[in-house]
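Chemist: Show me the folded form of this:
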Amino acid sequence: MESWILGLFVFLFLASAKTSKARNSASFYSNYYVTWGFDHALPINNETEIQLTLDQTSGSGFESKWRYGSGFFHIRMKIPDKNSTGVLTAFYLTSRSSDHDELDFEFLGNNTAPYTLQTNVFANGQGGREQRIHLWFDPTKDFHSYKILWNQHQIVFYVDNVPIRVFKNNRKMGVNYPNQPMQIEGSVWNAEGWASGGKRTDWNQAPFKAYFREFDINGCVLHDYAVEKCYSSHFWWNREKFWKLNPKDLKAYEHVRTKYMYYDYCSRYSKPPPECKSNQ
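Modeler: Presented below is the predicted three-dimensional model:
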């Protein structure tokens, strides 16, 4: 069984690499713009890639020009190398409201392998749903694919086409589910206050550089708050094949949970939240 899963991982990784070649031409400015740390953001390779830098003076971040009500969102990232303790590199979706929705990929900087990837889900202002995995590769050495599927049935986080997290729509169980228009954001910033377990950032290692590629967006653009219009099957990511994981992806997902996940918010509670069993 272990060798079968390894073969599946290799297949999904190669599929991700093949797809990336066709998508690498979108300009950063076609769909995104820099929002802070302007002198720490550098478009390169004919604006098909952007370098964000963190030093003691500032980090940097960008966001999409539009808001979305559903989609299959992706980016390719290479995170800072060296001793990056306290450095947080993120790719996420977030709404603009007091009771906000948010879907996070967050790399928690480290000085040794394995590297930690944290995901989190906020719905109607309620977060605290962190899961952490140790990656099966070094994310500082090359670009890798990070995707978020968001439709009215489920949210799935993917790394190199491998599903690492599922959050299903369990409103019938009283669980909030993201349903607000969200923008896409990327950033690198100093989070040593909470992301490093009390360790301080070694600024002698600065500048810390994160790289982002592939700026085309598969999403339903919203200019108002009528998210329901983004649930149409006209959008391919809303069709039935994306309502749940197929058997192959389910096997890969179960393997990630068993072998690479080392923290799950569900384990914090003597009585886990109602969505926990459904999302396994």
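Chemist: from here on, contacts and neighbour counts on C-alpha atoms
Modeler: OK.
Chemist: Give the buried residues for the biggest strand by length in the chain.
Modeler: For the chain, the strand with the greatest residue count under DSSP state E is strand 67-78. Buried residues in strand 67-78, counted by 16 or more other Cα atoms under 10 Å: 67-78.
Chemist: same check, this time on stretch 31-50
Modeler: Neighbour count says stretch 31-50 has 32, 34, 37-38, 40-41, 43, 47-50 buried, by 16+ other Cα under 10 Å.
Chemist: One more, so I can put them side by side:
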Amino acid sequence: MALFLSLLLLFMFPLGNNGQGPPPSPGYYPSSRIGSIGFNQGFRNLWGPQHQRLDQGALTIWLDRSSGSGFKSVNPYSSGYFGAAIKLQTGYTAGVITSFYLSNNEEHPGNHDEIDIEFLGTTQDKPYVLQTNVYIRGSGDGNIIGREMKFHLWFDPTTDFHNYAILWNPSEIIFFVDDVPIRRYPRKSDATFPLRPMWVYGSIWDASSWATENGRYKADYNYQPFVGKYTNFKLSGCNAYSSASCRPASGSPSPSGGLSRQQYVAMEWVQRNYKIYDYCRDPQRDHRLTPEC
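Modeler: Presented below is the predicted three-dimensional model:
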């Protein structure tokens, strides 16, 4: 009888990468409240057009020896909910970054804001790392102050599409995976929160110098092309040209924002079981530069 119950529980709650199974229900599903758009309705190619293909609403971008590829939203936004369903490449992908993010780097080079979802490529025997990050008036010029929080996932992101989203409004940033909040970054001061309009981007590119185990493993083009697939795009928010009456998006049942108690329970569960790095808990970081910690 005990063996039967054990097998039944295993069937009902299959083990994830860390042996913990899926997270508890967040009870609220913001992606279901926002309609999807076609790629051409809100985005355009930014670079590597020969490495980008649109087929029945799904966008494929890829990296090989000659180039990667990226795309950008037509409009900048001052707040909103931004998401896409993404499927990652299986096998050896070390050194490769597949991303979905907000940025105003082209508008403010060397002094930009950014909110990142980045999938850090991996070797064949290890899971992907999902890195979330927030930059405030920083760039890759040596003065950047990253606010990284990294996770493993409770599923294999190479076998199917999963929904990833960023909610950004004047009071908070929330990162979602399949509607489960995995990180909330509240606005504690103007100096530690991005407030200028940003565009929405996606890209695949070679970041061999740091992406996989701090650059230990590089992109190996014997495995090319490296492919990222995107669909189910969601752009919902106040663009930079909206009237002052535009209401910022909320990621919870409360129009005023924040998270519900059930959402907090789900987020804390994910962080307890799948978070693998938190910049605020890194003893090697100078936390005078990150006062929000």
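Chemist: TM between them?
Modeler: Here the TM-score for the pair of chains, by TM-score structural alignment, normalised by the length of structure 1, is 0.84; 260 aligned residues with a Cα RMSD of 2.7 Å.
Chemist: rewinding a little: looking at the buried residues of strand 67-78 of structure 1, which two lie furthest apart in space?
Modeler: In these, two members sit farther apart than any others by Cα to Cα. They are Gly69 and Lys78, at 27.2 Å.
Chemist: Please enumerate the strands of the stretch 101-250 of structure 1.
Modeler: 102-108, 116-122, 131-134, 144-150, 154-159, 162-168, 183-190, 208-213, 219-222 (DSSP state E, counting those that start in this stretch).
Chemist: Dump the ones you listed into a markdown table; add mean neighbour count and distance to Tyr262 of structure 1 as well.
Modeler: Formatted as a markdown table, those follow (neighbours: other Cα atoms under 10 Å; distance: least, Cα to Cα, whole Å):
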| stretch | mean neighbour count | distance to Tyr262 of structure 1 |
| --- | --- | --- |
| strand 102-108 | 23 | 14 |
| strand 116-122 | 21 | 10 |
| strand 131-134 | 20 | 6 |
| strand 144-150 | 23 | 19 |
| strand 154-159 | 22 | 16 |
| strand 162-168 | 23 | 12 |
| strand 183-190 | 24 | 24 |
| strand 208-213 | 24 | 25 |
| strand 219-222 | 20 | 31 |
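Chemist: ok, now which ones touch Gln131 of structure 2?
Modeler: 116-120, 148-151 (Cα atoms under 8 Å, 6 or more residues apart in numbering).
Chemist: thinking again about what came up before, whereabouts in structure 2 does the helix or strand following the longest strand of structure 1 align?
Modeler: Remark: after strand 67-78 of structure 1, the chain's next helix or strand is strand 87-94, criterion DSSP states H and E. Following TM-score structural alignment, the partner segment of strand 87-94 of structure 1 in structure 2 covers residues 96-103.
Chemist: mean shift between that stretch and structure 1?
Modeler: Following the fit onto structure 1, the mean deviation recorded for stretch 96-103 of structure 2 is 0.3 Å by mean Cα distance after the TM-score superposition for structure 1.
Chemist: Which of the strands of the stretch 101-250 of structure 1 sits closest to Glu63 of structure 1?
Modeler: Ranking these by proximity to Glu63 of structure 1 (Cα to Cα) places strand 183-190 first, at 4.2 Å.
Chemist: Where in structure 2 does that closest one fall?
Modeler: Aligned using TM-score structural alignment, strand 183-190 of structure 1 spans residues 199-206 in structure 2.
Chemist: And the contacts of the match of strand 87-94 of structure 1?
Modeler: Contacts of stretch 96-103 of structure 2 from elsewhere in the structure, counted by Cα under 8 Å, 6+ apart, are 84, 88, 112-121, 166, 198-208, 211, 219, 226, 228.
Chemist: roughly how far is it from the heart of the chain?
Modeler: The offset between the C-alpha centroid of stretch 96-103 of structure 2 and the centroid of the whole chain comes to 7 Å, using Cα atoms, centre = their mean, to the nearest Å.
Chemist: ditto for stretch 196-204 of structure 2
Modeler: The mean C-alpha position of stretch 196-204 of structure 2 is separated from the chain mean by 11 Å, Cα atoms, centre = their mean.
Chemist: Specify which member of the contacts of Gln131 of structure 2 is nearest to Ser242 of structure 2.
Modeler: Of all these, the one sitting nearest Ser242 of structure 2 is Asp116; the distance, using Cα to Cα, is 23.6 Å.
Chemist: hang on, the earlier thing: what about the match of strand 183-190 of structure 1, how far off from structure 1?
Modeler: After superposition onto structure 1, the mean distance of stretch 199-206 of structure 2 to its aligned counterpart is 0.3 Å, using mean Cα distance after the TM-score superposition for structure 1.
Chemist: just how off-centre is that stretch within its chain?
Modeler: Centroid separation between stretch 199-206 of structure 2 and its chain, computed with Cα atoms, centre = their mean, is 11 Å.
Chemist: Then stretch 222-231 of structure 2?
Modeler: For stretch 222-231 of structure 2 - counting by Cα atoms, centre = their mean - the centre lies 17 Å from the chain centre.
Chemist: okay, it sits on what stretch of structure 1?
Modeler: Stretch 222-231 of structure 2 lines up with residues 204-213 of structure 1 when matched by TM-score structural alignment.
Chemist: From one end of that stretch to the other, what's the distance?
Modeler: Here the two ends of stretch 204-213 of structure 1 are set 27 Å apart, with distance taken as Cα to Cα, to the nearest Å.
Chemist: of the strands of the stretch 101-250 of structure 1, which approaches Glu275 of structure 1 most closely?
Modeler: Closest to Glu275 of structure 1 of those is strand 162-168 (Cα to Cα; 7.7 Å).
Chemist: Show me what the closest one is packed against.
Modeler: Packing contacts for strand 162-168 of structure 1, counted by 3 or more Cα pairs under 8 Å, 6 or more residues apart in numbering; DSSP states H and E, involve helix 2-23, strand 154-159, helix 247-259, helix 275-279.
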